[in-house]
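Chemist: let's see this in three dimensions:
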Amino acid sequence: MSLGFDISLHLVPASGSGESFSFEKAAKSYTLSLPFILTKSGVDSSKTKYDFTIHLFEHEGTTAFELRLAPQVTGEKVPYTGKPRGRKPRQS
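Modeler: The predicted model follows:
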């Protein structure tokens, strides 16, 4: 799925639901399996890189997250013009 526009993904906390996503404890923070969520939502994150911003909003008395995804804009790669790397060519 190639998206030429911004999309939003709303993450709303659910309790007791078997089909909900959960935060997992990491070293100093919490993580969320975002690639799994994006795949289930129909976004192919393996071929296109995305930038996203997170906005908090209230939903039925709880704090929920809105992730605004936009395809990452990459510039053209500039060729390397510095010192050549690797072994020097053999002189005969």
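Chemist: could you use CA atoms for every contact and neighbour count after this?
Modeler: OK.
Chemist: what number of residues lie near the residue lying closest to Thr63 once chain neighbours are set aside?
Modeler: Among residues not flanking Thr63 along the chain, Phe57 sits closest, at 5.8 Å (Cα to Cα, 6 or more residues apart in numbering). Applying other Cα atoms under 10 Å, we find 14 residues neighbouring Phe57.
Chemist: in the host helix or strand of Phe57, what's buried?
Modeler: In this assignment (DSSP states H and E), Phe57 forms part of strand 50-59. For strand 50-59, the buried set under the neighbour-count rule, 16 or more other Cα atoms under 10 Å, comprises Tyr50, Phe52.
Chemist: for comparison, sequence B:
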Amino acid sequence: MENRRTQKEIEDDLRAVIAQIFPGHRVELDSDTPLFNGGLSLNSTQMIELTLAFETFYDIELEPELLTTENFATLGSLAGLLEELLEEEVSPV
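Modeler: Next comes the predicted model:
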């Protein structure tokens, strides 16, 4: 069974996760929306909350070295990272 998620589907998933854990944020999230400075304006504690939420959502664990400002710069960059990780999960080794 094919379980691959496209970057757009992952972005939609992330929008839903963000809406659930940060209900006060009323920002329109597109691929280029910054997650820290401007846009969603996450702080480091909220980044951890978001990370835990999508790790639970996808049943994956992010390695600490992937928790970079580049990977979490925008909704699109985070979705791209998750797309790669999820692809690794379903691809035979």
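Chemist: TM-score for the pair, please.
Modeler: The TM-score (TM-score structural alignment, normalised by the length of structure 1) is 0.29; 48 aligned residues with a Cα RMSD of 4.1 Å.
Chemist: who are the packing partners of the strand holding Phe57 of structure 1?
Modeler: Other helices and strands packing on strand 50-59 of structure 1, by 3 or more Cα pairs under 8 Å, 6 or more residues apart in numbering; DSSP states H and E, are strand 62-71.
Chemist: strand 50-59 and the strand it packs on, what's the angle between them?
Modeler: An angle of 160 degrees separates the directions of strand 62-71 of structure 1 and strand 50-59 when computed by axes from the mean of the first three to the mean of the last three Cα atoms, to 10 degrees.
Chemist: doesn't Lys8 of structure 2 lie inside a strand?
Modeler: No: under DSSP: H, G, I helix; E, B strand; the rest coil, Lys8 of structure 2 sits outside any strand and is assigned helix.
Chemist: and for it, the neighbour number?
Modeler: Under the neighbour criterion other Cα under 10 Å, Lys8 of structure 2 is assigned a count of 15.
Chemist: so which strand or helix has the residue nearest to it when sequence neighbours are not counted?
Modeler: When the adjacent residues along the chain are set aside, Lys8 of structure 2 lies closest to Ala79, with 7.8 Å between them (Cα to Cα, 6+ apart). With elements taken from DSSP H and E, the one containing Ala79 of structure 2 is helix 75-90.
Chemist: still on that earlier bit, correct me, but the residue nearest to Lys8 of structure 2 touches Glu11?
Modeler: Yes: contact criterion Cα atoms under 8 Å: Ala79 of structure 2 and Glu11 qualify, at 5.6 Å.
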